[in-house]
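Colleague: this one's sequence-less:
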């Protein structure tokens, strides 16, 4: 499922017919319960929790944010577009470092917006998207976006290709995006209106038209001419107040209308991605363990078949080993089978293998019979080959059983025949037989 589709499904689940923070609270409570369940899930192995410790830490942070009712706003933009200055202007204090020559934000910083403490609005300043050490800082920036609820993208003119590409990536995260045209005091009123209209056209489908606003975080000083006591004119530069009222109103309006709903939606998206990661890690861990189990039984069965001098009896013993292997695989995948179920599953898979590969099993039976005819004298000649075939059969049975278990004890719509045929086609028989012969001969020589 795409993130956009998931966003829409979550929005339908979380947002009642009425809009607003109060109406969003039931959905927020359910999302908080869902996050707690993910954090406390006893079925997640400790090793995977350790590998994904940072991600679980983020979920805990998101849960705290939901409980505190915070809305986190990430401020993005090109180096020196005025991100930090804009954050300070919105806050009404110097919370973020502002540089003159090059970007100075090397790691994300955050501060609560003073005028919106009751709404829990939190600004996050991020590194410039084209800093010298671009890849690392861009990654940091997008990681911040991933755990933020809303994005303010800061530009100081028409968008460059890099800026537009970054804006598309941010919009794809499904966070609401506002575009702030900073340093707008450099333009005349007509030029400003024309540039805003142009930006709205270029970002159509990415940013709502009403969310493209003009700001001036640090307006250029205004030059004043004063008449001194000596009767002479004196020039004095005076600082102009920031022009961020339109952006502040937009942010506060969003926070008041649907702040908690947005926070819950983004928490749900992040938790969904983490759940997918956990599922993938668990599946990979099980696959690795299953591979070890299958190899152990391949070796045991291959050597047992190679050493057994009694005609056909080695095949009967091999069937018992296959059933034991399937039993162990069922425990690896958390779907334990009884001994009877395990035996029936081996019988089903073996029947399909015999139908597909009757010639190979015929050779297997002939090699077994030769042992009796020659009173064991031909074992040295036939043992490695017969053991290799037994090894190969165990690989096929193990992989087929694994597929059946992964699908929740099901062969799917196409049935066992198709599933087993696909397993046979997917494996390199010659390389498996070669490896098997080498391993068996090593042990026979001992």
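Modeller: Received it, and whenever you're ready, just let me know what you need. Note that the coordinates shown come from a computational prediction; the quantities given were computed from them, not determined experimentally.
Colleague: use CA for all of it now, contacts and neighbours both
Modeller: Will do.
Colleague: The residue nearest to the spatial centre of the chain and residue 382, how far apart?
Modeller: For the chain, the residue nearest the mean C-alpha position is residue 273 (4.4 Å; C-alpha atoms, centre = their mean). Applying C-alpha to C-alpha, to the nearest Å, the value for residue 273 to residue 382 is 53 Å.
Colleague: Comparison target below:
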């Protein structure tokens, strides 16, 4: 009974504050302190919650988050996106509706490098919007393709979502999470391309002109330095050459060297990149600290165990429980960004997945994929708003065009959930699973 009362106070206070317009991190901290005060003296509650918030960000592995954010911001400003778009144009230029497929492929490449769906939607969408318009594409269709494909990079490493999940989930290997994201991320991109192909054939959108061998080689060579970042950073982390944090530092140095070599980032732009990184890092770290306080309150009051027992008592079927979890995650994703959602719901749902015999790496992929879908759904879909902004198309016009992609991505989510090999096959082959 005490755990249920604590849960009612904690989540009641959190959602009341959240829907009142209070920032998520502040809502988490206030709700956690209010719940702790119901079970502990004032001095103990304030000291312990504050201490846990501090402990929550005292992690060497979390240093990778601001470094990867910094590297992503450098790439977004340093001319790498343009080279990746050109490479994607060459790769899929002979397919009907080539510009739509280019959008998907470029978002997958750039998103995996930058680790940001928002940056990918902005960089790739703004680069291709005018070309799609000139080719006669429906602007709402082009914006929908951009919005649907931008989150694919959140699954394909290097990705900060995996690092944040690893920090909350405990002893879950970042290397295993990185490798586990490849198949779900690629599958996500292929499904989006298949749906786009159906619509582009129906509308008769054109192919691009044939590109000569010499031109294709030139475009590929221009993109190789950016693509090598994946090989260097992810390969080094997966094969134990360096840690995720060290790999993030190498990513910063590498992308900065590319930006200087391309002469595409003047001093003023560099200062803006640093400012954006500091602001984004402050927000993420405050969220992590506040969620650490919330996690301690939940553990102290027994909330995760009570929720696990309640859910397991409601349904005996593993499939039904998994479906209920997916519904919860998809609903949460409609009004919460991916980082706070991972921080809040991992401590709640991870014990349930463990009771069902689900590997934590597998659960991490399910969680991140569900949140990827959430980034493109109203009312709080960050990628949806960015895609609307760069295309100049209203959200009301984009959302109907997104519905087929929602359906396809939910099928991908179901496949990843109920076929563990899609997530665990590659890390298992490389001996990364415990």
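Modeller: Noted; the coordinates are in hand. Not measured: the values here are computed from a predicted model.
Colleague: TM between them?
Modeller: Here the TM-score for the pair of chains, by TM-score structural alignment, normalised by the length of the second structure, is 0.22; 145 aligned residues with a C-alpha RMSD of 6.4 Å.
Colleague: hmm, back to that, now the residue nearest to the centre of the first structure: how far from residue 420 of the first structure?
Modeller: 32 Å.
Colleague: circling back to that earlier point, quick one: secondary structure of the residue nearest to the centre of the first structure?
Modeller: helix (DSSP: H, G, I helix; E, B strand; the rest coil).
Colleague: for residue 6 of the first structure, same thing?
Modeller: helix.
Colleague: roughly how far apart are the closest residue to it other than its chain neighbours and residue 430 of the first structure?
Modeller: Counting by C-alpha to C-alpha, 6 or more residues apart in numbering, residue 269 is the residue found nearest to residue 6 of the first structure once chain neighbours are left out, at 7.2 Å. Computed as C-alpha to C-alpha, the residue 269 of the first structure to residue 430 of the first structure distance reads 46 Å.
Colleague: Among these two, which residue is more densely surrounded?
Modeller: Neighbours were counted for residue 269 of the first structure and for residue 430 using other C-alpha atoms under 10 Å; residue 269 has more, 21 against 10.
Colleague: you'd agree that one is up against residue 5?
Modeller: No - counting by C-alpha atoms under 8 Å, residue 5 is not a contact partner of residue 269 of the first structure; they are 10.4 Å apart.
Colleague: The residue nearest to residue 6 of the first structure and residue 10 of the first structure: what is the separation?
Modeller: Distance from residue 269 of the first structure to residue 10 of the first structure, by C-alpha to C-alpha: 8 Å.
Colleague: neighbours around residue 221 of the second structure, how many?
Modeller: Neighbour number of residue 221 of the second structure under other C-alpha under 10 Å is 14.
Colleague: same question, residue 244 of the second structure
Modeller: Residue 244 of the second structure has 28 nearby residues by other C-alpha under 10 Å.
Colleague: likewise residue 139 of the second structure?
Modeller: 18.
Colleague: Then residue 379 of the first structure?
Modeller: 21.
Colleague: what separates residue 55 of the first structure from residue 275 of the first structure, distance-wise?
Modeller: Distance from residue 55 of the first structure to residue 275 of the first structure, by C-alpha to C-alpha: 10 Å.
Colleague: Please identify which of those two sits among more neighbours.
Modeller: residue 55 (17 against 14).
Colleague: mind checking the SS state of the more buried one?
Modeller: Under three-state DSSP, residue 55 of the first structure comes out as helix.
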